[in-house]
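>>> what follows is a predicted protein model with its sequence.
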Amino acid sequence: LAEAIEQRHSVRSYTEQRIEGEVLAELRKEVAACNEESGLNIQLIVDEPEAFSGFKAHYGKFSNVRNYLGLIGKKEDGLDEKIGYYGERLVLKAQQLGLNTCWVALTYSKRKSKCVVEKGEKMVCVIALGYGATQGVAHKSKPVSSLCRTDGDMPAWFAAGMNAAILAPTAINQQKFRLTLEDNKVHAESMGGPYASVDLGIVKYHFEVGAGLENFEWA
């Protein structure tokens, strides 16, 4: 997982290669596991070019997106953060399976997507996925020191968590979050901005992978 975090970058252009066989089966299994654990209704749509065929997708510089995850859940407090957390778990699983991904908030057609959103549910965003035309490029990160606070020296596990957290994808690469360590409890807070709660969920998943859940608990 730590390797997947290092290697994964956003990709907007994809090849014609279909997601099938073992890779598709593994992906479906992980979607089912995430839904069962979280109560979300994440849906994997494959071989469907319509949602990314219009002007919005063109504006977002997407090409040949034929597969995506619809991130859907009941309208309730904490939905966005949960979507970020489990969506990123699926992003990293896809990376481990040799696929590429991109978080997408606005530059796709919700109307044309084949996801089924039940009454009382909301589709927060989607994740484009497939075999990338490239592997994407790393984005610039803020220094770790500007994104966290600790009492005294920074433990090695916290530093490892932060190194994973700064590689988390955030909306328009804003990295508006702060993680604070107090007595082995970590407090995660968002500093606002678009899709801030989704970002916080993504960051928290990365931090857990890096730090190891056995070393701390969330405040």
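On my side now, so go ahead.
>>> going forward, measure contacts between C-alpha atoms and count neighbours the same way
OK.
>>> now do the contacts for the most centrally placed residue in the chain.
Among the residues of the chain, the one closest to the centroid is residue 88, at 3.0 Å (C-alpha atoms, centre = their mean). Residues in contact with residue 88 (C-alpha atoms under 8 Å, 6 or more residues apart in numbering) are 202, 205.
>>> where's it, which helix or strand?
helix 79-96 (DSSP states H and E).
>>> what's the first helix or strand after the lengthiest strand in the chain?
When the chain is parsed with DSSP state E, its longest strand is strand 121-130. Past strand 121-130, heading to the C-terminal end, the next element that is a helix or strand (DSSP H and E) is strand 148-150.
>>> for that next one, packing partners?
In terms of contacts (3 or more C-alpha pairs under 8 Å, 6 or more residues apart in numbering; DSSP states H and E), strand 148-150 is packed against strand 177-182.
>>> contacts for the strand it packs on next, please.
147, 148, 149, 150, 151, 186, 187, 188, 189, 190, 191, 200.
>>> neighbour-wise, which one of these leads?
Neighbour count (other C-alpha atoms under 10 Å) singles out residue 200 as the most crowded of these, with 30 neighbours.
>>> please compare the first structure with the one that follows:
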Amino acid sequence: MDIMQAMEERHSVRSYRDDPIPEDILEELRSAIAERNEAGGLNIQLVLGEPEAFSGILARGFKGVRNYLALVGGKAEDLDERVGYHGQHLALMAQQLGLNTCWAAGATCRRSRCGAEVGEGEKIVCFMALGYGVDGGRPHRNKPLESLCRTDTEMPEWFLNGMRAAMLAPTARNQQKFMIALEDGKVRAESTGGFYSHVDLGIVRCHFELGAGVGSFEWA
């Protein structure tokens, strides 16, 4: 499965079977998590066989979640965006490995009962359910392309490819509150507000880069 297929087939899945994740897949995940933590200055943690974090009343939309990522990092102004960017790389890798995922706001889960270790000066930004879903989820609705981007010239093919990928990105409550602009030869991604919008912006930037092709453009 290539990365575009992973983006197209990855949907939010909230109900999970109790099937164990094979050790070889877990090793690939652990290796990828270590790489993303190093690249993003994060402390993302894989928690296995722990049902309590997703058992509260606010997690009523989730069923059977026993494995998840706790997206942890040192408190900083750009933490949410880094969590979104690097976390989505992990979500897409999980899809390529045959797993399903779903982002979950920190308030959805019982932080006090989760199995992650949070150091001094760190916080849990959000969680990501992980495992074998009861089904593969459903595609989300999209806003019109023209409402999510603008260009100061005729839209290049690489930019269109990036936008198609960005529109596949999951966002909180499917709000798609972002704007991607091509101006003076550089690309700028901006949040237009909303719930968890900076995490969303990191996720969208991840998708845009992968769709447009790293090296095809420069961020402003």
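Happy to help now that I have it. This structure is a prediction, so every number in the text was calculated from the model and none was measured.
>>> any idea what residue 21 of structure 2 aligns with in structure 1?
If you follow residue 21 of structure 2 across to structure 1 using TM-score structural alignment, you land on residue 19.
>>> who's the closest spatial neighbour of that match, skipping the chain neighbours?
residue 130 (6.7 Å; C-alpha to C-alpha, 6 or more residues apart in numbering).
>>> okay, now that neighbour: neighbour count?
28.
>>> got it, and residue 119 of structure 1?
Neighbours around residue 119 of structure 1, by other C-alpha under 10 Å: 8.
>>> over to residue 78 of structure 1?
12.
>>> okay, it and residue 44 of structure 1: tell me how far apart.
Noted for residue 78 of structure 1: a distance of 22 Å to residue 44 of structure 1, by C-alpha to C-alpha, to the nearest Å.
>>> residue 58 of structure 2 looks like it's in a helix, true?
Yes - under DSSP: H, G, I helix; E, B strand; the rest coil, residue 58 of structure 2 falls within a helix.
>>> map it onto structure 1.
So, by TM-score structural alignment, residue 58 of structure 2 is matched to residue 56.
>>> name the nearest residue to its match, sequence neighbours excluded.
Nearest to residue 56 of structure 1 is residue 107, by C-alpha to C-alpha, 6+ apart, at 4.7 Å.
>>> contacts only, for the one you found.
By C-alpha under 8 Å, 6+ apart, residue 107 of structure 1 lies in contact with 52, 56, 57, 58, 59, 60.
>>> my guess is the match of residue 58 of structure 2 contacts residue 108. True?
Yes - the pair residue 56 of structure 1 / residue 108 is scored as a contact, 5.6 Å apart, by C-alpha atoms under 8 Å.
>>> which of the two has more neighbours?
Of the pair residue 56 of structure 1 and residue 108, residue 108 is the one with more neighbours under other C-alpha under 10 Å, namely 24 against 15.
>>> list the members of the contacts of residue 107 of structure 1 that persist in structure 2.
Among those, the ones still in contact in structure 2 (both residues aligned by TM-score structural alignment, their matches' C-alpha atoms under 8 Å) are 52, 56, 57.
>>> the first one reaches residue 67, doesn't it?
No - because the distance of 9.3 Å does not satisfy C-alpha under 8 Å, residue 52 of structure 1 is recorded as not touching residue 67.
>>> show me where structure 2 has its strands.
With DSSP E as the criterion, structure 2 has strands at 45-47, 68-74, 100-105, 122-131, 149-151, 178-183, 186-191.
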